[in-house]
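Trainee: below is the sequence, then the predicted model.
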Amino acid sequence: MRLLFAHDNRFIRLGDDVWSAGQFGAEGWQRYLDHASRMTVVAREQLMPDQPLDQLARSSRDRVAFHFFRDLSNLRGLLLRRSAALDEMRTLVRAHDAVVARMPSEIGHLAVAAARIERKRCWVEIVGCPSESLRHHGGLRARFYAPLAAARLRAVSRRAEHASYVTADFLQRRYPTGATNVLSVSDVLLPASDIRVLQDRLVRIAAQPADAPLKIGMIGALQNKNKGLQVLLHALARVRDRMPPVRLRVVGQGDLDAWRNVAQSLGLGDLTVFEGNIAQPADVFGWLRSIDLYVQPSLTEGLPRALIEAMCQACPAIGSSAGGIPELLPGPDLVAPGNANALGELLARRVADPSWMARSAQRNWEKAQSFETSVLEPVRQAFWQRFLAGA
């Protein structure tokens, strides 16, 4: 089977290789290549990387081709280039047997429309809420467009024959589907749990010296404010004087100098470290084992893979109640999105409570086992079989 995968992700072409700063490393294509003879990734191109090459993941590999579209994620693109882009997408879709449209994305919408016209099998992957994402993006045009973006995705999900969600409930309620073939599992890839990870964490919590800085960690894309880093910085600034020594470590790509300036303006420049992107999964897990508390302060979410990965490394964790995060963390460990005062108070209480740290570590490690590949893969395979059969 020849598969076309469509999404708005930006990839970086350097010579003969294609790279990504996000989640689309070469190993991530394997779940599709297990069922397809080859695939074409249709996405956007970023001309220059924002970070060193060693912080990027190689996306190119055998049996995977890339086709880059001009940016349609703005008003000019939607109004002036959509017709020509649809013709281009139809040509691509004709050369493939099936389409996977990762949503929300404008390129995904094009792929769905082209698949319908060309009568090709189409799977809609719903991984986020465009209404929340655009509402918090910052621009007036984005906030104005947010209700329309949500309505467009609801229309696509209702008409889909094959649909998948990364949440168990949140996105399904926002964007219900009439599909006969539905998958509701995270796209995270977790290894088998190791009891030694939990044991080491509990020993560290019990032995934490009172004067040793607690390492607070966060992972997220920093090109905009959706992941809530600004909320975490303001929260930490409010309660810093009431907390034991801490150090904030942030992983993610974006304008790190601008974020350093924000931290400096809040008096946090001496305790905040921006570490750039970490490309390899094994290195991410190692980094998560090195921190003491993970925070997911997002303004908008689907189901954050970074939080699940932190949980599998037995990280105590708190976060906002955005998107599917309440499916992962209990209510007492959550605050309303954007509420820096509440997040600061929760942060101050949790880091001062070793017994909570131990309970959270154990609970999260146990919860993460339900996301291990050995648990989710049979469910994914059943969905794939129905998709391949066209049921």
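Mentor: Done, it's in. Numbering: from 1, shown residues only.

Trainee: CA only for contacts and neighbour counts going forward, please
Mentor: Noted.

Trainee: can you pull out the helices in the stretch 1-150 of the chain?
Mentor: Per DSSP state H, counting those that start in this stretch, the stretch 1-150 of the chain has helices spanning 30-33, 75-76, 82-94, 106-118, 130-135, 140-159. These are given in chain order.

Trainee: the last one: how far from the chain's middle?
Mentor: This means helix 140-159. Shown here is helix 140-159, whose average C-alpha point lies 19 Å from the average C-alpha point of the whole chain (Cα atoms, centre = their mean, to the nearest Å).

Trainee: does the residue nearest to V239 when sequence neighbours are not counted sit in a helix or strand, and which one?
Mentor: Using Cα to Cα, 6 or more residues apart in numbering and skipping the chain neighbours, the partner closest in space to V239 is G344 (5.8 Å). G344 belongs to helix 340-351 when assigned by DSSP states H and E.

Trainee: try this one next to it:
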Amino acid sequence: MKKVLFVHDGPIYTNHDKSIFYGVHYNDTLIERYAYFGNCVNFLMRSAVVSEKEGKNFSIIKHPAFSFIEVPNFKSIRAYFKKSEATAIIKKAVDEHDVIILRLPSAIGAIAFEYANSINKPVLIEKVACVYDALWNYDWRGKLIASQKMKKYQAILQKASHTIYVTDKFLQSRYPTKGKAIGCSDVIVNDLDVSILNKRILKIATLPKILTIGTVAAIDVPYKGQADVIQAIAILKKQNILFHYKIVGQGDATRLNKIIEQYHVADLVKIVGPLKQEQVFDFLDTIDLYIQPSKQEGLPRAVIEAMSRACPILGSDIAGIPELINKNSLFQAGNVSKIVEFLKQLNKITLEKWARENFLKAATFKTETLNIKREQFYKEFKQDYNLK
């Protein structure tokens, strides 16, 4: 029986006694994907406890192959003394598994890679984001170590034998590998019936006086950029140009709530909080414009999901976003005045054009198409390591 170890920092959300695990970032579909390599899939990462009330907003992981190995948090200064304990857990887990799948960037994943590589364990890397952008846009402390961390992951990718990048170009250019690689998003897009586009076109034709903008992203990290949109909404409000802005995502809303209060836009901006996957698609159908104002990304899943619902989209010009949407709907990350300009110039003709283009592009991310591409790479990985 082959045992698969999936390594990431997480956290994976759980209840107090760790008897229930919630599929916020990780779900049964992902576990089924990794079960291609074995009928036991262990997740090695940190955990975070959510209340019973919060848990009702999430789906539950039920896949029979799933199990969990917890790594203590060692990433903060106060918790750094736990690194030796964490390293011991990571090495033991690597020793006990046959296939190691690493999602990078990840502090746990970096340790696992160096050890697994030293003992010739089969390692498959998923490169999903740029660590430099994440740290540089986090706070002043991040700026001090951004270049150092980027070089660290560049070195790992140079040594990697097999890598799946979620972008087609961006991550490959920053983190090139000498090994085998493909570009393949991990997004799940199934329903692409033309009726979705037709409903969107009708919605655009009958736009309300106040348009609703939406973003789906973690709400507790500054680099997702929702604060820039809130500021743009406030500037437009002073000009008597109104937009509603709905923010979907998990995390502590304290920081964003303070910004909403600071700019006096509580009447226009709403933090929805986390939604289950099927609810996200319903949410996307209710908005008039999707915006991804991120300062760090890989290939943002939420943008592709919005494309699959024929949403007109505005996005920052970073990472994989320019690979997805019209160049004329991109703005420089952090440029609030450009967001304001875009929103002031919106019209039905442009919105319909973007909706059609985005829906057509979404077809290239159909689940069955990506699954074929990914499984072919999985097959090659198994053959290269002589895995039965």
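Mentor: That came through, no problem. As the structure is a prediction and not an experimental result, all values here were calculated from the model.

Trainee: so the residue nearest to V239 of structure 1 makes contact with R238?
Mentor: Yes: with contact defined as Cα atoms under 8 Å, G344 of structure 1 counts as touching R238 (6.5 Å).

Trainee: these two: who's more crowded?
Mentor: Ranked by neighbour count (other Cα atoms under 10 Å), G344 of structure 1 and R238 place G344 first, with 23 against 17.

Trainee: need the counterpart of the residue nearest to V239 of structure 1 in structure 2.
Mentor: Under the alignment (TM-score structural alignment), G344 of structure 1 pairs with V340 in structure 2.

Trainee: and for whatever residue of structure 2 lines up with P52 of structure 1, the neighbour number?
Mentor: Using TM-score structural alignment as the criterion, P52 of structure 1 maps onto E54 of structure 2. Residues within reach of E54 of structure 2, counting by other Cα under 10 Å, total 13.

Trainee: before we move on, what about L202 of structure 2?
Mentor: Should you count by other Cα under 10 Å, L202 of structure 2 turns out to have 11 residues around it.

Trainee: circling back: tell me the spacing between the match of P52 of structure 1 and H25 of structure 2.
Mentor: Counting by Cα to Cα, to the nearest Å, the gap between E54 of structure 2 and H25 of structure 2 amounts to 15 Å.

Trainee: next: I90 of structure 2.
Mentor: Taken as Cα to Cα, the spacing of I90 of structure 2 relative to H25 of structure 2 amounts to 21 Å.

Trainee: kindly report the same for K178 of structure 2.
Mentor: Using Cα to Cα, one gets 29 Å for the distance from K178 of structure 2 to H25 of structure 2.

Trainee: then N73 of structure 2?
Mentor: 18 Å.

Trainee: in terms of neighbours, single out the busier of these two.
Mentor: Taking N73 of structure 2 and H25 together and counting by other Cα under 10 Å, N73 has the greater number of neighbours (21 against 11).

Trainee: check which helices and strands the longest strand along structure 1 sits against.
Mentor: Within structure 1, and with DSSP state E defining each element, the longest strand by residue count is strand 2-14. Other elements packing on strand 2-14 of structure 1 under the criterion 3 or more Cα pairs under 8 Å, 6 or more residues apart in numbering; DSSP states H and E are strand 17-20, strand 38-45, strand 98-103, helix 106-118.

Trainee: what's the closest of the ones you listed to D292 of structure 1?
Mentor: In terms of Cα to Cα, the element of those nearest to D292 of structure 1 is strand 17-20, at 28.2 Å.

Trainee: who's in contact with the closest one?
Mentor: Contact partners of strand 17-20 of structure 1, identified using Cα atoms under 8 Å, 6 or more residues apart in numbering, comprise 10-13, 25, 56-60.

Trainee: and that strand against structure 2, how far off on average?
Mentor: Superposing on structure 2 places strand 17-20 of structure 1 at an average distance of 3.4 Å from its equivalents, by mean Cα distance after the TM-score superposition for structure 1.

Trainee: so which bits of that strand are buried?
Mentor: Residues 18-20 are the ones in strand 17-20 of structure 1 that count as buried (16 or more other Cα atoms under 10 Å).

Trainee: cool, and stretch 31-40 of structure 2?
Mentor: Counting neighbours by 16+ other Cα under 10 Å, stretch 31-40 of structure 2 gives 31-32, 34-40 as buried.

Trainee: can you redo the residues you listed as a markdown table with distance to K2 of structure 2?
Mentor: Rendered in a markdown table, the data for those read as follows (distance: Cα to Cα, whole Å):
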| residue | distance to K2 of structure 2 |
| --- | --- |
| I31 | 14 |
| E32 | 14 |
| Y34 | 11 |
| A35 | 9 |
| Y36 | 10 |
| F37 | 7 |
| G38 | 5 |
| N39 | 7 |
| C40 | 7 |
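
Trainee: would you list every one of the helices in the stretch 201-350 of structure 1?
Mentor: Listed in chain order, the helices of the stretch 201-350 of structure 1 (DSSP H, counting those that start in this stretch) span 229-239, 256-265, 281-290, 305-312, 340-351.

Trainee: which residues touch the equivalent of K92 of structure 2 over in structure 1?
Mentor: The criterion is TM-score structural alignment: under it, K92 of structure 2 has T91 as its aligned partner in structure 1. Neighbouring residues of T91 of structure 1 by Cα under 8 Å, 6+ apart: there are none.

Trainee: how far away is T91 of structure 1 from A84 of structure 1?
Mentor: Remark: distance between T91 of structure 1 and A84 of structure 1 (Cα to Cα) = 11 Å.

Trainee: again with V41 of structure 1
Mentor: Taking Cα to Cα as the measure, V41 of structure 1 and A84 of structure 1 are separated by 19 Å.

Trainee: the more surrounded of these two?
Mentor: Applying other Cα under 10 Å to V41 of structure 1 and A84 shows that V41 carries more neighbours, namely 19 against 10.
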